[in-house]
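In: no sequence on this one, just coordinates:
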């Protein structure tokens, strides 16, 4: 879980990727679902960073994660 007071888009994407890989959330779910896994006092900072990077909370987690590269596809 994210614990730093400073959040970058990369950190948020890594957290989303980890939750998807664990099967806790789906790539098809909206980004706002992530707030269930992040303390409320920290969510406000994450929300600001997402908005700064032009993400809407209704966008899909898959959009946030971006394009993934596979070694042996």
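Out: Happy to help now that I have it. In this text, all values refer to a predicted model and were calculated from it rather than measured experimentally.

In: CA atoms for contacts and neighbours, from now on please.
Out: Fine.

In: spatially speaking, which residue is in the middle of the protein?
Out: Nearest to the mean C-alpha position of the chain, by CA atoms, centre = their mean, lies residue 16 at 3.8 Å.

In: right, and that residue touches residue 61 too?
Out: Yes: under the criterion of CA atoms under 8 Å, residue 16 makes contact with residue 61 at 7.0 Å.

In: please compare the first structure with the one that follows:
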């Protein structure tokens, strides 16, 4: 029995936040850059979820990071 991973928009945003914090992706890269970090079958689900939430693959990663917390120096 195969396990299906549900990619909802909140989970996608959290994954993106973690990838940015680790320095694996940059805020200015297109959302399409995420495909390197999401397994092939899952990517189709991610694309559909992004589309349903009005995101395009050419949009920037920063668009998924709607509310970032900034620490003052």
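Out: Happy to help now that I have it. Please read these numbers as outputs of a predicted model, since none were measured by experiment.

In: superpose the two chains and report the TM-score.
Out: Here the TM-score for the pair of chains, by TM-score structural alignment, normalised by the length of the first structure, is 0.87; 70 aligned residues with a CA RMSD of 1.5 Å.

In: got the contact list for the residue nearest to the centre of the first structure?
Out: 34, 61, 64, 65 (CA atoms under 8 Å, 6 or more residues apart in numbering).

In: from residue 22 of the first structure, how far out is it?
Out: Distance of residue 16 of the first structure to residue 22 of the first structure, computed by CA to CA, to the nearest Å: 10 Å.

In: now the helices for the first structure?
Out: 9-21, 40-52, 61-65 (DSSP state H).

In: so which of these is the most packed in?
Out: Counting by mean count of other CA atoms under 10 Å, helix 61-65 has the highest mean neighbour count of those, with a mean of 20.

In: report the mean deviation for that one after fitting onto the second structure.
Out: In the superposition against the second structure, helix 61-65 of the first structure averages 0.7 Å from its aligned positions (mean CA distance after the TM-score superposition for the first structure).
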